[in-house]
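**Q** all I have is the shape, not the residue letters:
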């Protein structure tokens, strides 16, 4: 019975398949008839153009005034726009501002916004949004790490330092609580009555909806360049004042750039969509961009190979070397205005001693690092300012040359002298902190071995943490040695040299030298290009003599993207831009 039923069912299904096949063929037999039935006014929807890439780390803050790393800035640079933008050739071009004027003395700038520029929610972008954003970064209650970039504004530093004594006492109390293992005190809030008079004196003012007046403390040759940097981006004042947490979720996120944030699966992915309110939307070809949050470079590379990622710029080092050797058509390598280095915490023994710091810096074989470990065409670094920075004439790095050398015998001698000066018979246990990333891991392992072999240091332990955790620990001084890197915010050596002034917000090495501070101040305030550059050359030499940071190499930007992806460009101090990218 069962067998007969199976035969019957087989015949039945076979017949149905034949009939179904005839019906399908009949429906498609007359394509001209189908075309006649189509509504000529209805377009067939085009397939979405979606670019997939990897942001590598979860953003810390997608807020122009609070961002502090490339895990923030790559997204921010695509969803916001400043008064000016960097064109693909690196020149300054109009952004939200269509035109600008400057006084003869270079102290007053007047920016005129474009007609009709809008936020992603439809609100008009106004000069008041820029004034609000710049003063937000300076407000001491907001603790912006990049507040110092606004010190170029008249009275900017004075506003940021209102209540400085109170905040200093608070920070000291927090450090003491951490050492004692006790509960830290609550952060004090500087009263609005104390802030408002200083806020009103800051040199940025909206004269009307479309006109922004900026007054500088001193004439700054690279100020226009700064206006394309993310700390100078606007913030929707109305949105921010009604919801201070607007930037933490996609549902409340408002921006003014080529893209807008439409989905944020924390620690998984971010989705950006084309912002139809953007004034230049006609040139934006992509419908969406998906940025995954994948810390493991090997995993991301596998996803690229299997077609799950279209653009990737954090490559495993051995992959980079092979792609270069194979001259892979989808591989691209760009010069980058950035330096890979190690912080040495000058507040912690033995790195409070400059001889010890120099010993560790002189015991690294940089050529081996770039040729056999990093493998991305990087250059060994013997100064902190990378190539590509202008001097009075020529290149700043080329003119300065190498400011120290590798010398293992001298390194051993300096280490012994430094330890003796600190009353130490041997080194304490040392920990090298780095953020989770395969390239940082293999470099740390290589340097750990070099210190063992070249310096006789056997007790360096490696510790890896998430990128934001690393940043937080560096800021709090909770480390001994840490991996770091810096991409120039603007094209002038000052973007590096003002990092290590005493009490500088990014002075994670806790370095202090009054002579260095004075030279940096001279370079910031002088109107004479020759005086400026000479002061910066002297400052860099002092920094390398004291060596609170150890330069390792000058970055390149190796990256890959599929051959059907076009329009990607990489600026010397930015990550790859997909603003005008397309998928063919």
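**A** Arrived safely. Because the structure is a prediction, the values reported are computed rather than measured.
**Q** please make it C-alpha for all contacts and neighbour counts, starting now.
**A** Will do.
**Q** if I look at residue 372, how far off is residue 343?
**A** According to CA to CA, to the nearest Å, residue 372 stands 23 Å off from residue 343.
**Q** tell me which of those two has more neighbours.
**A** More crowded of residue 372 and residue 343, by other CA atoms under 10 Å: residue 343, with 27 against 15.
**Q** past the stretch of helix or strand the more buried one belongs to, which element shows up next along the chain?
**A** Assessed by DSSP states H and E, residue 343 sits inside strand 331-344. Following strand 331-344 in sequence order, the next helix or strand is helix 354-362 (DSSP H and E).
**Q** that following helix vs strand 331-344, what angle?
**A** Relative orientation of helix 354-362 and strand 331-344, computed by axes from the mean of the first three to the mean of the last three CA atoms, to 10 degrees: 160 degrees.
**Q** next one: stretch 210-223 to chain centre, how far?
**A** Relative to its chain's centre, stretch 210-223 lies at 24 Å (CA atoms, centre = their mean, to the nearest Å).
**Q** and the contacts of that stretch?
**A** By CA atoms under 8 Å, 6 or more residues apart in numbering, the residues outside stretch 210-223 that reach it are 105-115, 126-128, 130-131, 151-155, 203-207, 490-492, 524-525, 527.
**Q** buried ones from those residues, can you make that a PyMOL selection?
**A** Of the contacts of stretch 210-223, the buried ones go into a single PyMOL selection, burial set by 16 or more other CA atoms under 10 Å:
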select buried, resi 107+108+109+110+111+112+113+114+126+127+128+130+131+151+152+153+154+155+203+204+205+206+490+491+492+524
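**Q** out of the contacts of stretch 210-223, which sit inside helices?
**A** Counting by DSSP state H, those place 127, 128, 130, 131, 524, 525 in helices.
**Q** distance from the strand holding residue 343 to the middle of the chain?
**A** 12 Å.
**Q** go on, stretch 32-39?
**A** 53 Å.
**Q** again with stretch 513-530
**A** For stretch 513-530, the distance to the chain centre is 26 Å (CA atoms, centre = their mean).
**Q** repeat for stretch 253-270
**A** Counting by CA atoms, centre = their mean, stretch 253-270 is centred 16 Å from the centre of its parent chain.
**Q** then this one, side by side with the first:
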């Protein structure tokens, strides 16, 4: 498989990206696993059964007889330890707010208490875990599929540094202990990560592949060459200019599928002139998104007129951010830059990728044409780019968000004040209140209404520039079996096989 880039790491509590997710999903398994065909259905993982109370605020999970790859039994206490680790302030887990759905989790993470017993995670016995939530959350099972809820082996973590140690070496090649269908076999940085079947996995009999090799190939042309030469069964992406060719010449290999994600630019609102909302709105409405998806990306993407993408039951996309260059010029003039005059030097940060560069070049040209401003482009390798974004060391940054589960909260929650995935410097107390109210809403209708209000605020202040709503575009060897289109592109590898014929 093409993996796009070298992962930042394989500790599920310290990563935030898709390249990491693809590998971690082979090595670790949560209470609930990915369903092979439907992202809205829970699949038994470490929990063989579960039940909730009538209003979905208390969930009880019954663990199966499962083992870690070092032979340790997987216990309910391992999940309690792992979630406490995720929420430990010293660890600095960027995804920690994902767990705020649990009663008391936010207060513990914010150091309002250091007593984890105040958090709604209760170990009944080694096989039983009870979780109490802040409010009714019928979609909690789908949240549990995300790696931020995955367990780590407490004994191994403690051996190599402890709960709050960001530099812990438990997740290196030599020390990694998992509970998933595969274990690490080889890890050569920037070359390949290879996994092989885990003999201690509870459902080892279902695993069909002899191994998976993840290649960190950032160049789509190189990926295509590897695919054509039989070195890859699946690419991470496809060069946009080649999509029409593949449609005609290799229709069985080219896949264009629905994908719950948004491509957007983050804007660093702590730096002038981007601290001015008029400048941000001018940027957001002064490029032709339809032209961009038709002529540059070419993969059936849809222009993003809002932030939350289509595909979530009961939640319609916003049309608030439309192409309006005349208004963009007016806003820029009101901000003190008529015709772009006096606009300071600014740059778009991208991670190394020809596709990202072409999109940035198109944005650059359209902003020049419509607003009269000059914007540069610079690229960084994946890990460095992530650090620059987290440290607000950028003006405008190429970004994307793929849903962690099928619900608008996975998109909306991340822009609350101080959220580890916010990375814009933006803070809006009213937005924070709406998100907090949504977490404890008594009905799904009320929750969706509050999230809609929050999205509207986000699209008014615009610390982001929505660009397009994703499709999943890649090449797949027709011999691959058990790999089905998925809205979140999360695939349980244990069901995947290769037809040798």
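**A** The structure has been received and is ready for your questions. Fair warning: this is a prediction, and the values are worked out from it, not measured in the lab.
**Q** the strand holding residue 343 of the first structure against the second structure, how far on average?
**A** Once fitted to the second structure, strand 331-344 of the first structure is off its aligned match by 0.8 Å on average (mean CA distance after the TM-score superposition for the first structure).
**Q** residue range for that strand in the second structure?
**A** The alignment of strand 331-344 of the first structure onto the second structure (TM-score structural alignment) spans residues 254-267.
**Q** what's the match for residue 372 of the second structure in the first structure?
**A** In the first structure, residue 372 of the second structure lands on residue 456 (TM-score structural alignment).
**Q** residue contacts, the closest residue in space to residue 59 of the second structure that isn't next to it in sequence?
**A** The shortest distance from residue 59 of the second structure to any residue other than its chain neighbours is 4.3 Å, reached at residue 52 (CA to CA, 6 or more residues apart in numbering). By CA under 8 Å, 6+ apart, the contact set of residue 52 of the second structure is 58, 59, 60.
**Q** next one: the last one relative to residue 132 of the second structure, how far apart?
**A** Spelled out, it's residue 60 of the second structure. 9 Å.
**Q** what do you get for residue 380 of the second structure?
**A** 42 Å.
**Q** these two: which is more packed in?
**A** Using other CA under 10 Å, the more surrounded residue of residue 380 of the second structure and residue 132 is residue 132, with 21 against 14.
**Q** could you tell me where the one helix or strand the more buried one maps to falls in the first structure?
**A** Assigned by DSSP H and E, residue 132 of the second structure belongs to strand 128-132. Strand 128-132 of the second structure lines up with residues 211-215 of the first structure when matched by TM-score structural alignment.
**Q** quick one on the thing from earlier: now, the contacts of stretch 210-223 of the first structure that are in strands?
**A** 108, 109, 110, 111, 112, 113, 204, 205, 206, 207 (DSSP state E).
**Q** any chance of CSV for the residues you listed, columns distance to residue 294 of the first structure?
**A** As requested, these are exported to CSV (distance: CA to CA, whole Å):
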residue, distance to residue 294 of the first structure
108, 45
109, 42
110, 43
111, 40
112, 41
113, 38
204, 40
205, 42
206, 41
207, 45
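**Q** and those residues, which is closest to residue 251 of the first structure?
**A** Of all these, residue 251 of the first structure sits closest to residue 113, with 27.4 Å by CA to CA.
**Q** count of neighbours near the residue mapped onto residue 94 of the second structure from the first structure?
**A** Aligned by TM-score structural alignment, residue 94 of the second structure pairs with residue 145 of the first structure. Neighbourhood size, residue 145 of the first structure [other CA under 10 Å]: 18.
**Q** in space, what's closest to residue 371 of the first structure - neighbours in sequence excluded?
**A** residue 377 (7.6 Å).
**Q** what is the burial count for residue 247 of the second structure?
**A** 14.
**Q** what about residue 496 of the first structure, is that helix, strand or coil?
**A** helix (DSSP: H, G, I helix; E, B strand; the rest coil).
**Q** separation between the residue opposite it in the second structure once aligned and residue 150 of the second structure?
**A** Taking TM-score structural alignment, residue 496 of the first structure has residue 411 as its aligned residue in the second structure. Separation of residue 411 of the second structure from residue 150 of the second structure (CA to CA): 20 Å.
**Q** more neighbours: which of those two?
**A** With neighbours defined as other CA under 10 Å, residue 411 of the second structure and residue 150 compare such that residue 150 has more, 25 against 21.
**Q** residue 472 of the second structure contacts residue 261, doesn't it?
**A** No. Under the criterion of CA atoms under 8 Å, residue 472 of the second structure is not in contact with residue 261, lying 9.2 Å apart.
**Q** shared neighbours, those two?
**A** With CA under 8 Å, 6+ apart as the test, residue 472 of the second structure and residue 261 reach no residue in common.
**Q** and residue 320 of the first structure, what is it in contact with?
**A** Per CA under 8 Å, 6+ apart, neighbours of residue 320 of the first structure: 375, 376, 558.
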